[in-house]
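Participant: Make a model of this:
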Amino acid sequence: MPAIEGMTPTEVAQMAPMAALPPDVVVTGARVRRQTSLVASGAVLSGDELVARARATIGETLAHQPGISSTAFGPSASRPVLRGFQGERGRLLIDGVGTLDVSNTSPDHAVALNPLVADRIELLRGPAALLYASGSNGGVVNTVSGRIPRRAPAGIEATTQLGYGSAATEASFGARVDAPLGGPWVAHFDSQYLRGDSVETGGFILAPIARAIAAASPDLAIARLARLRGPLPNTGFQTWEVGGGLSAVFGGGHAGFSLSNYGNQYGLPTRLSLDPATPQPDTYIALNQLRIDGRFEVDLPAGLLSTLRGRFAWADYRHFEIVRGGPISAAFRNLGYESRVEAVFGRHAWRATLGASYADRDFKVLGAAPLLPPNRTRQYALFALHDLDLGRLKLEGAVRFDQSDVRAVVDPILRNPPLGRGFGVWAISGGANYALLPQWKLALNASYLERAPVVEELLTQGIDPGTQGQLIGNPALPIERSWGVEAVLRGQGRWGSATIAAHYTDFSSYIFPAETGALVQGLPVFAFTVAPARYWGIEAQGRVPIGRWHGLAIAGNALVDYTEATLAGGAPVPRIPPLRLLAGMSATSNRIDGRAEIEWTTPQSRVAAFETPTRGFVMVNLSLAWKPLPRLSRLQLRLAANNLFDAEARRHASFLKDFAPLAGRDVRLSARLGF
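Facilitator: Below is the predicted model of the structure:
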């Protein structure tokens, strides 16, 4: 493959499938960059690494990347936690526009995004992130799919995959076809089906403090919960998705649309009640999203304007929360629309991206105890990104303005006052990347970010199954403001590769749900409030080739990350992941890819008021991928054993960590065939 750094995304997309691009290439932005040339940190998951890491949720798929954990609300609902940031501070995108779901409303709501059909997943930070959001302190996660074809294949290209996982008796099937139809037209079809039973865990279901409370109970049924092991109650799931797209591909660009339907029915992990007077019923969610997407992109051969691109998406999302064996307790309906247009100016050393976006969200919750009143949010944005390549020195700067208007009417059950608020927020970021030596580059960036409070922070009232508590919104919340700096040192050569990043963020007005210490129906009360806060952290990762053995290339890799967050007065910010270390070795050839890794997550004892500590854990993971037929190189068989020794593991960022550990030993088998 020729050198691609500096090419436009259109040029690269027409040269090769997105899934086949090198794993250190970032395609989201004005021009394609190697990660070593970025002015900020980031991550890319693609190719065989994405196949190996892909899980049913985007949170668990990314959980082994530097600085990323997950909300881990059972096997079906998990968003990534980026440097300790959750929700709106880590925006999730599908090909550059939002997921248009309600996963930011509560951690028990699944993201309407299927990592199993992604071509690549990219994490953006620094100036490039301002193309998509103004307050994403943790970064922006963009899932790149091939549902709207960007290139015309020479013939029909198809892939099918079968999978099995032992922890949840999980079975999956997926298929994808891309076919030229003659002339400029290219069609795409994909489908995915995944099902599983309640997931088997390692160790006890309850965390130590909850076990002690249960063991001391005079109620024998509750006392028995202290010894409960095995399946995590009420966590079975069934997910399916069907999508198709049609695109006209021509020299220098493409234009097309896609239609997809995503469904997911899954149980919410049971919060085992330790009070006989307040039993907690089992609940499951049945969701569906119908989505239409469109995209065009054109590279212009001459003149100041070099590229024009646009995206839109419309989605009708709805889900029902149903008490098992009982009635529907709540119905969520979200009609969402998002569009954006970008014009890229300049060629060669200088590029400037100017753009605008519009988003509209009409959101309703119906039921006996709605969590929110009917509301509508409209958002308009203008943004600009400048990129200057001076050889050894690369400069980048961006500015963004967002205007958000939030409206809510009176709900007869909640009896809330009507709300009408508007927020105008600014974001500015700039950075540089300098080649200190031929093999070492230093990147520095700084940013000032503002974020408008979202409707969930302003208006939530009632018991939320996701936080397993009573949430109280604050309609008077101000704009969240922060500034941050980051330094990244990257090295790459025949000796291997290494990246070290350090980051610091200071909030003058940090919005978060603080636990009050009160209980309602046996559940804790969380009230949205604002306070100054500081985040800082480090991340380091490296890979070193060790040598060759019987035709196998042996390499070692390691990763460490740590984040600390403190509120004004010295109290810790809740749900911050602890120090983590991961080390592994790989042995690869044209036909074999074997890996072994050990992950050590340390205990988290630095906790907020009313928050419980979390024990550390050690996981050992093994995997082996094999291409058995030399003449059929796209047939791959994979065997993996995750959490080999069945460790009891909990993610501190999870609201449900004391009642829902991670999966125990999980033996996974898959077969993938492409032609």
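Participant: Every contact and neighbour count from this point should use C-alpha atoms.
Facilitator: OK.
Participant: ranges for the helices of this protein?
Facilitator: When secondary structure is read from DSSP state H, the chain shows helices at 9-15, 47-53, 58-62, 208-215, 220-225, 455-459.
Participant: list the helices and strands the fifth one packs on?
Facilitator: In this structure, helix 220-225 makes packing contacts with helix 208-215, judged by 3 or more CA pairs under 8 Å, 6 or more residues apart in numbering; DSSP states H and E.
Participant: And the helix it packs on, how far out from the chain middle?
Facilitator: Remark: helix 208-215 is offset 33 Å from the chain centroid, using CA atoms, centre = their mean, to the nearest Å.
Participant: tell me which residues in that helix are buried?
Facilitator: Using 16 or more other CA atoms under 10 Å as the burial criterion, the residues of helix 208-215 that qualify are Pro208, Ala210, Arg211, Ala214, Ala215.
Participant: got a list of what the residue lying closest to the third one once chain neighbours are set aside touches?
Facilitator: Pointing back at Arg211 there. Spatial nearest neighbour of Arg211, chain neighbours left out: Ala226 (4.5 Å); criterion: CA to CA, 6 or more residues apart in numbering. By CA atoms under 8 Å, 6 or more residues apart in numbering, the contact set of Ala226 is Phe204, Leu206, Ala210, Arg211, Ala212, Ala214, Ala215.
Participant: I have a second one here; can you model it like the first so I can compare?
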Amino acid sequence: MNSKKYNKNILLGSTAGFLLAGNVAQASESELLDFDGKDLEEIVVSSVYKNRKIGETVGNITILSRDELTRSIDSSLGETLRHLPGVTSTFYGPGSSRPIIRGLGGNRVMMLDSGMGAMDASSTSPDHGVAIDPATAERIEIIRGTSILAYGSSAAGGLVNVFDGRIPMRAAEGLSGSATLGYRSNSRGVEGSARLTGNLWESGDEALVFYVDASASDLGNFRIPGYAESEILHDAEGHDDHDDDHDDDHDDDHDDDHDEDRGEEMFGKVDNSSLTKKAGSFGLSYVTYKGFIGFNVKLLNTNYGLPIGHEHHEEDHGDDHGDDHGDDHDDDHVDDHDEHGEEDIRIDLDQIRFDMMGSLSLDSSWLTALDFRFAYADYEHIELEGDEIGTVFTNEAMKFRLSTTEKFSDTITGSSGLSYRTRDFEAIGAEAFIPAVEANQLGLFTVKEYSRGDWRFDIGARYEHSTYNISNSVTDTRFAAFANNDLSFDAFSISATAGYDVTEGLFTGLTLHRTERAPSLEELFSNGPHLATNSFELGNPNFDKEQATGGEFTLRFDDEAVYTQFNAFYTYYDGFIYENPLDREVDELPLFAYFQRDVTMKGMEWEVGYDLGEINGFDIHLHGQVDYVRFKREASVDNKNLPKIPPLSGSIGLEAKSDVWSFRVEADMAGDQNKVAEDELRTEGYTLVNAFVSYRPFEDRDISLNLKAMNLFDEEARQHTSVLKDVLPQPGRDIRLSLSVAF
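Facilitator: Sure, this is the predicted structure:
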């Protein structure tokens, strides 16, 4: 076995330049789904540049192969990825967890389904699930930072691109497929997935290729090691029966003798946290030696509980906001509403999606390929309050992308293109907090790359024109002022990158960028109760576009035994938009308002891997990672912290692998988060131990039996980035068993 090749697929943190080309509808992508076992330098970043190797890029990219996904796969995209450097999640239970990258979430992190947006409502609110099922993914790319503006200047945090091969891009080599069946002890749940692809017809260089997949999950309420409510919130509410220091030891025994004043609190299990999910798709492609054209239809249904009732929220914990809610928000914007009851809330989510894409190789002297993508989705989710329908969210969206691949000489290449998207979003019901909006965006982008010797240079730019049109039929008094008050924004972004191979195996690079982002519809138009998040949300239609100026430094070393990469980044935001709780309530719901302030962001990510050699037929590998990010309002404002920023975190692990067995044990750690915003409670850190064992009994058959133990010692852990952190901890000990077969 080539230990070096294997280990680099474990630790695929690497570097990415200004990735504006970004067209996944490139013929080269079809070659990338078989990259397992290749050296890191041979892996092309399909989300970014055609034929670009990871080792030739500046920034920070992680690629998860199917084998790595077997270890990390979870019920949601956020929980699948949150163990990676610089990544955490919004954790709102098993049904809804969206990735947060470098402390940025919402529409600042773009969710892509094979290169096109998820076209759901997950960026609208943390209780809305991402309409991408990781169960059938073949690989996932995570690109951090501003180096992905081909997909939109809003994605300042990065993107997550999930590839599942739903549209075949080359002829199949016989019939192939895979299936997985698994069981989880914590939620007493079962899950499974299957996929199949092959040629319906083949003649010479032509083929008609089909693809079909299906997946399903049925998970019960999950168990936790203690109380759902944190001691910090419990004490802040006036129950001072705990020591104020709150030792990091969380009563490892988890004694059953509860404190008298906590006797009726949720303990040991989170009610209304169950999940059922069903998904399936069918695709067909016509493939020739010049390219391909294909389509896919996908159906998704998810029903999941929002595990916390309306009675929990943070009350008056901190200083007043002073002028924050005097300058930005008009009190007249908040109307009277009826008092709300306390019912279990569930989300019933449905999406039907149609994708089409193609690629054509050209014989032009400088224009080498033409690629296009089209996607349409009809999305609906219903918030069920007990047996009653509360609020219905609908999102009908269409996206189109056309791009070229250019080669002017052996040293100068590039890509240019345009994208267009339209979105009809509507929230229907007495508790709708956003008016009906039609959002449109036109984008133009170009990137050019120059390489000479050990140097590589990239420069790129993107222009976007975004419009928001409020329905003329608005009758709700909260939104009547928005009718016929259309908004438009013009955003221009530019970035330049230089990379240099110092010596063999040592690479360094620098990216400088200036980006602009139009406010999202939630930031502009929110004005109403959102019971699923136990809040009254308030936006501001007077927000200006958000501007960011900054840079990122990359240093990477790679030889036969050691791999390490360090990334440091800094960004100054002129008019950063964020949501923060206020020390007041509207109809017994805490008021959450959006603000626009000047903010600085700084942070770093460091990864290291070391091959310890071979012992008794096992390749031994040690790996570790650490990441840190900090957001603060400018000193000219008040130099205060922003809310929901992840703490210092990291992990260390040891892995041993042979041709038959694979063993892995790791410690996942997060520090205390004491640098909190006004009216935000601090969060205690944690250390979770996870273990993984895989057994492949047959040399000539791809069959594996996998055993995974998450949170092995049943410790309490809370994600500071979750709005429910003080009433919803991470699941306790979970033993997962799965069987995977591929042919």
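Participant: How alike are these chains, TM-score-wise?
Facilitator: The TM-score (TM-score structural alignment, normalised by the length of the first structure) is 0.95; 668 aligned residues with a CA RMSD of 2.4 Å.
Participant: wait, what's in contact with the most centrally placed residue in the first structure?
Facilitator: Among the residues of the first structure, the one closest to the centroid is Pro80, at 4.2 Å (CA atoms, centre = their mean). Pro80 of the first structure sits next to Ile58, Gly59, Glu60, Leu62, Ala63, Ile68, Ser69, Ser70, Thr71, Gln86, Gly90 when contact means CA under 8 Å, 6+ apart.
Participant: Next, work out how far apart the alignment partner in the second structure of it and Ser488 of the second structure are.
Facilitator: Using TM-score structural alignment, the partner of Pro80 of the first structure in the second structure is Pro99. In this view, Pro99 of the second structure and Ser488 of the second structure are 28 Å apart by CA to CA, to the nearest Å.
Participant: next one: Arg166 of the second structure
Facilitator: Separation of Arg166 of the second structure from Ser488 of the second structure (CA to CA): 35 Å.
Participant: Over to Gln351 of the second structure?
Facilitator: Applying CA to CA, the value for Gln351 of the second structure to Ser488 of the second structure is 28 Å.
Participant: cool, and Ser535 of the second structure?
Facilitator: Plainly put, Ser535 of the second structure is 28 Å away from Ser488 of the second structure if you go by CA to CA.
Participant: swap in Phe91 of the second structure?
Facilitator: Distance of Phe91 of the second structure to Ser488 of the second structure, computed by CA to CA: 33 Å.
Participant: residues contacting the alignment partner in the second structure of Arg151 of the first structure?
Facilitator: Matched to the second structure by TM-score structural alignment, Arg151 of the first structure sits across from Arg170. By CA under 8 Å, 6+ apart, the contact list for Arg170 of the second structure reads Ser30, Val209, Val287, Thr288, Phe292.
Participant: Would you format these as TSV with neighbour count included?
Facilitator: Putting the contacts of Arg170 of the second structure into TSV (neighbours: other CA atoms under 10 Å) gives the following:
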residue	neighbour count
Ser30	17
Val209	23
Val287	23
Thr288	18
Phe292	26
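Participant: Export these to a markdown table and append columns for distance to Phe713 of the second structure.
Facilitator: Shown next, in a markdown table, are these (distance: CA to CA, whole Å):
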| residue | distance to Phe713 of the second structure |
| --- | --- |
| Ser30 | 42 |
| Val209 | 47 |
| Val287 | 51 |
| Thr288 | 54 |
| Phe292 | 51 |
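Participant: That's all I had, so thanks and see you.
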